[in-house]
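Asks: Got a predicted structure here, sequence first:
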Amino acid sequence: MQTMDAMDATPAGGRSSPAVARNTGPILEVLRAHLPHRGVVLEIAAGSGEHAVAFATALPGLDWTPSDPSAEARASIAAWAGAAGLPNLCAPIALDVLDTASWPDGPFQALVCINMIHISPWTATEGLMALAGRGLRPGGLLALYGPYREANVPLAPSNAAFDESLRARDPAWGLRDRDAVVALARDERLAFTMRIEMPSNNLMLLFRRV
């Protein structure tokens, strides 16, 4: 499954995504408020690895494990992690939500997934929810970030254009209906607890394992 969008190479050997510079601060603010002070966090579709370094730096009590099915992404994560030298940032693992054989055993205090659901087929969201249902401790957090369609909420023109561009690249991609994501989570014993508006018409959706 592809998870890493177009990025520019950096001299350090990692990859750099312009979106990371824009959204790291707001995402971190939410995570800091809702993650436990200690425990194990699994990041799904970690992409370049820049988020993993930023979050592991800011949340030193958490053991942060980034994952991605893409070898290119994992190489970038390893490059950023190597440069950072953080004791709580684990080596990237080759986890694909579409392949249950690649799933780690857990349990985890939290799963974090940023900008994957709309750049993947719906079956990836199904896999993500199944993984969270199986791998999270009771009370564990699933945190999702990205744009969504919502009933009775007009779709922002920028999100409409983004959705169109995604579907042009791959008909299986595109913005997902928030209620459909919530219903899928409920089937895996994940209770929808919070919707947080984020910059650039994105949302953070928080779930707890019951």
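Replies: That came through, no problem.
Asks: For the rest of this, base every contact and every neighbour count on C-alpha atoms.
Replies: Fine.
Asks: Strands of the chain, residue ranges please.
Replies: Here the chain has its strands, by DSSP state E, at 8-9, 15-16, 39-44, 62-66, 108-114, 136-146, 148-149, 176-177, 190-198, 202-209.
Asks: Counting neighbours, which bits of the longest one end up buried?
Replies: It stands for strand 136-146. Using 16 or more other Cα atoms under 10 Å as the test for burial, strand 136-146 gives 136-137, 140-146.
Asks: for comparison:
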Amino acid sequence: MKRHAPATARNREPIADVLADVLPSRGLVLEVASGTGEHCAFLAERFPALEWQPSDPDADALESIAAWTEGLANVRPPLALDACGEWPVDAADAVLCINMVHISPWAATLGLLAGAARLLPPGAPLVLYGPYRQRGVPTAPSNEQFELWLKDKSPEYGLRLVEDVTREAAARGLTLDRIVPMPANNLILVYKHDA
């Protein structure tokens, strides 16, 4: 059954515009935490020369991803993938993760960084999208409210500091390439796997 995330319609075009500058022209893009599957379906149509591998740890999400991507020749069947566990993928030319880091335990982010470092060839991108904090940069009131809502769901959730993510990425051989401000007080962080 298709699930729907209202934010997808608002952010998919700006995300795709950044990805057009970041993704390779060909190869496999692994999307970690694909959620409803709407982003994967949209991006697969926007970038038909790329092969897309959606994934999620949630069985209902996998069903929704399959429904959204049905009939798309450049999308592989969704995989059950927990960022903290074993990854059922051996290699990828890019890794994309939209709106997971803030709504999962910190251990999931560490698993994401370690998994991307294992899979990506030198120079390949790990692209993260979502709300983040930056030292010395005021956080939007809407993000402050969102964080309270996240903490109410789980004390392990919350907006992460870009500097913390970047430090842990660097420890795994991933270097921050760029930070792109996005609508609705979100950011895209692009890391490149060191040669």
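Replies: Yep, it's here. Only a predicted model underlies this, so the values are computations on that prediction, with no experimental measurement involved.
Asks: separation between the residue located most distally from the centre of the second structure and residue 161 of the second structure?
Replies: Centroid-distance maximum for the second structure: residue 136 at 24.6 Å, with Cα atoms, centre = their mean. Residue 136 of the second structure sits 11 Å away from residue 161 of the second structure, going by Cα to Cα, to the nearest Å.
Asks: now, among the buried residues of strand 136-146 of the first structure, which is nearest to residue 181 of the first structure?
Replies: For the buried residues of strand 136-146 of the first structure, the residue nearest residue 181 of the first structure by Cα to Cα is residue 144; the value is 10.3 Å.
Asks: Tell me which residue of the second structure lines up with the closest one.
Replies: Alignment note (TM-score structural alignment): residue 144 of the first structure maps to residue 128 of the second structure.
Asks: Select the longest helix from the first structure.
Replies: helix 18-34 (DSSP state H).
Asks: which residue lines up with residue 81 of the first structure in the second structure?
Replies: Residue 81 of the first structure maps onto residue 69 in the second structure, by TM-score structural alignment.
Asks: what about the spatially closest residue to its match that is not a sequence neighbour, distance to residue 158 of the second structure?
Replies: Among residues not flanking residue 69 of the second structure along the chain, residue 41 sits closest, at 5.1 Å (Cα to Cα, 6 or more residues apart in numbering). Per Cα to Cα, residue 41 of the second structure is found 27 Å from residue 158 of the second structure.
Asks: Comparing these two, which shows the higher neighbour count?
Replies: Taking other Cα atoms under 10 Å, residue 41 of the second structure and residue 158 do not tie; residue 158 has more neighbours (26 against 22).
Asks: Let's check: the centremost residue of the second structure is which one?
Replies: Residue closest to the second structure centre, computed by Cα atoms, centre = their mean, is residue 97 at 0.8 Å.
Asks: any idea what residue 51 of the first structure aligns with in the second structure?
Replies: For residue 51 of the first structure, the aligned position in the second structure is residue 39, judged by TM-score structural alignment.
Asks: same question, residue 161 of the first structure
Replies: Under the alignment (TM-score structural alignment), residue 161 of the first structure maps onto residue 145.
Asks: And that match, how far from residue 151 of the second structure?
Replies: Separation of residue 145 of the second structure from residue 151 of the second structure (Cα to Cα): 10 Å.
Asks: Quick check, residue 53 of the second structure in contact with residue 80.
Replies: No - with contact defined as Cα atoms under 8 Å, residue 53 of the second structure does not reach residue 80; the gap is 10.9 Å.
Asks: neighbour count winner among those two?
Replies: Higher neighbour count among residue 53 of the second structure and residue 80: residue 53, with 23 against 18, using other Cα under 10 Å.
Asks: Identify the residues contacting the residue lying closest to the more buried one once chain neighbours are set aside.
Replies: Using Cα to Cα, 6+ apart and skipping residues adjacent in sequence, the residue nearest residue 53 of the second structure is residue 30, 4.7 Å away. Listed by Cα atoms under 8 Å, 6 or more residues apart in numbering, the contact partners of residue 30 of the second structure are 52-55, 92-96.
Asks: Pick out whichever of those residues sits closest to residue 184 of the second structure.
Replies: residue 96 (19.3 Å).
Asks: buried ones in stretch 30-44 of the first structure?
Replies: Result for stretch 30-44 of the first structure [16+ other Cα under 10 Å]: buried residues 31, 35-36, 40-44.
Asks: Likewise for stretch 148-156 of the first structure?
Replies: Per 16+ other Cα under 10 Å, stretch 148-156 of the first structure contains these buried residues: 148-149.
Asks: roughly how far out does that stretch sit from the chain middle?
Replies: 21 Å (Cα atoms, centre = their mean, to the nearest Å).
Asks: The longest helix of the first structure vs the second structure - mean distance after superposition?
Replies: For helix 18-34 of the first structure, the mean deviation from the second structure after alignment is 0.6 Å (mean Cα distance after the TM-score superposition for the first structure).
Asks: For residue 116 of the second structure, what is the corresponding residue in the first structure?
Replies: Aligned partner of residue 116 of the second structure by TM-score structural alignment: residue 132.
Asks: okay, now that match: neighbour count?
Replies: So residue 132 of the first structure, with other Cα under 10 Å, has 27 neighbours.
Asks: I'd like to know how far it sits from residue 43 of the first structure.
Replies: Remark: distance between residue 132 of the first structure and residue 43 of the first structure (Cα to Cα) = 11 Å.
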